[in-house]
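*Asks:* whatever this is, show me its structure:
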Amino acid sequence: MATNTSKPQAPPQAIDLMTLPLQQLNQVKNQITQELQHLTTSFQQLKTAQAKFKDCITSIKNGLSREEGTPILVPLTPSLYVPGTLASPDTVLVDIGTGFYVEKKPDAAQEFYKNKVEELGRNLTDLEKIVQGKQGNLGAVEDVLRQKVIQDSSKAGEGDEGPG
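*Replies:* Predicted coordinates:
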């Protein structure tokens, strides 16, 4: 009979920032700053993806008002379009990711993109909470850094006050 030898991980313990030396505080500050930059970049990428999915919904709605054979511009890249004709207003090709396309009815395609927009909205909300927490951590580290620098400079000033 096999037993599970893995132990549940304990939650991270809080560290008293005042006990850390200046060099270590600077390292913590730099690490949090890098994490914030990464998270902010990820947040912007999710927002961009969400906007693209919203554009897809709009494109489907606008494309439905056209008849078969209507001249259209087909996007090959975000900035390159080629002329084409609308084959059928009854179906659309939906990019489901990694270069795969599926033919769907317009209502189903709109629902697919609507679900994507909602999912990204939830992810953005979660990521925003994480970013706010990291910003709070960064503020705390910066406060302690300032206090330590003031303490060190006042200690150095006290040492200079000998008889003279």
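
*Asks:* going by C-alpha atoms from here, please, whenever you check contacts or count neighbours.
*Replies:* Fine.

*Asks:* got the buried residues for stretch 115-127?
*Replies:* 116-117, 120, 124, 127 (16 or more other Cα atoms under 10 Å).

*Asks:* just these: which are in helices?
*Replies:* Of those, the ones assigned to helices by DSSP state H are 116-117, 120, 124, 127.

*Asks:* adding distance to Ala49, write the buried residues of stretch 115-127 out as JSON lines.
*Replies:* Shown next, in JSON lines, are those (distance: Cα to Cα, whole Å):
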{"residue": "Lys116", "distance to Ala49": "9"}
{"residue": "Val117", "distance to Ala49": "8"}
{"residue": "Leu120", "distance to Ala49": "8"}
{"residue": "Leu124", "distance to Ala49": "11"}
{"residue": "Leu127", "distance to Ala49": "15"}
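
*Asks:* just these now: which is nearest Val94?
*Replies:* Lys116 (12.1 Å; Cα to Cα).

*Asks:* one more, so I can put them side by side:
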Amino acid sequence: MASRGGQQQQGEAVDLGTLSTQQLTAVKKQLDGEVEHLSQSYGQLAAALAKFRECLRVVQSGSSSLEKDTQSATEFYDAKVKELGANIQGLENIVQGKTNNLRMVEEVLRQKVLAAGEQPSS
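*Replies:* Coordinates of the predicted model:
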């Protein structure tokens, strides 16, 4: 994706310095959209995780006469909590990477705009 000084993220690296301000603006817009979408997904996963944790708490405080079913439910919700936790961690890493890419694009775009403003008119 975005690269500066040879640093490479996922996929093919692009030297941001070679892109025009229009291209950088388009990349920035795309990254803004991706970060927003991923942040919303993160919120939804966190809400689901909270619900599963609450279900786990309810099951664990259930009746002892249903011990076998309680154990199965506890195992199920434990597994779901762990799975969602792993998904959230992975999503955090992706959001962080996209945010870093966005910062790099913004910095290069800012530098190009400043450089264009400093050039004398012909």
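
*Asks:* what's the TM-score here?
*Replies:* TM-score for the superposed chains, counting by TM-score structural alignment, normalised by the length of the second structure: 0.85, backed by 113 aligned residues with a Cα RMSD of 1.8 Å.

*Asks:* now, which of the buried residues of stretch 115-127 of the first structure sits nearest Gly159 of the first structure?
*Replies:* Leu127 (47.8 Å).

*Asks:* distance of the counterpart of that closest one in the second structure relative to Thr99 of the second structure?
*Replies:* Structural alignment (TM-score structural alignment) places Leu127 of the first structure against Leu91 in the second structure. Separation of Leu91 of the second structure from Thr99 of the second structure (Cα to Cα, to the nearest Å): 12 Å.

*Asks:* so where do the helices sit in the first structure?
*Replies:* Going by DSSP H, the first structure shows helices at 22-63, 106-159.

*Asks:* can you list these in TSV and add distance to Tyr81 of the first structure?
*Replies:* Formatted as TSV, the helices of the first structure follow (distance: least, Cα to Cα, whole Å):
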stretch	distance to Tyr81 of the first structure
helix 22-63	14
helix 106-159	21
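
*Asks:* among those helices, which is nearest Pro11 of the first structure?
*Replies:* helix 106-159 (16.4 Å).

*Asks:* so what does that closest one touch, helix or strand wise?
*Replies:* Judged by 3 or more Cα pairs under 8 Å, 6 or more residues apart in numbering; DSSP states H and E, helix 106-159 of the first structure is in contact with helix 22-63, strand 92-97.

*Asks:* hang on, the earlier thing: the match of Leu127 of the first structure touches Tyr42, doesn't it?
*Replies:* Yes - judged on Cα atoms under 8 Å, Leu91 of the second structure makes contact with Tyr42 at a distance of 6.7 Å.

*Asks:* nearest to Pro89 of the first structure, out of the helices of the first structure?
*Replies:* That would be helix 22-63 among these, by Cα to Cα, at 7.0 Å.

*Asks:* check the mean deviation of that closest one from the second structure.
*Replies:* Comparison of helix 22-63 of the first structure with the second structure after fitting gives an average deviation of 0.7 Å (mean Cα distance after the TM-score superposition for the first structure).

*Asks:* check which helices and strands that helix sits against.
*Replies:* Applying 3+ Cα pairs under 8 Å, 6+ apart, one finds that helix 22-63 of the first structure contacts helix 106-159.

*Asks:* so the helix it packs on versus helix 22-63, what angle?
*Replies:* Here helix 106-159 of the first structure points in a direction 160 degrees away from that of helix 22-63 (axes from the mean of the first three to the mean of the last three Cα atoms, to 10 degrees).

*Asks:* understood, closing this out.
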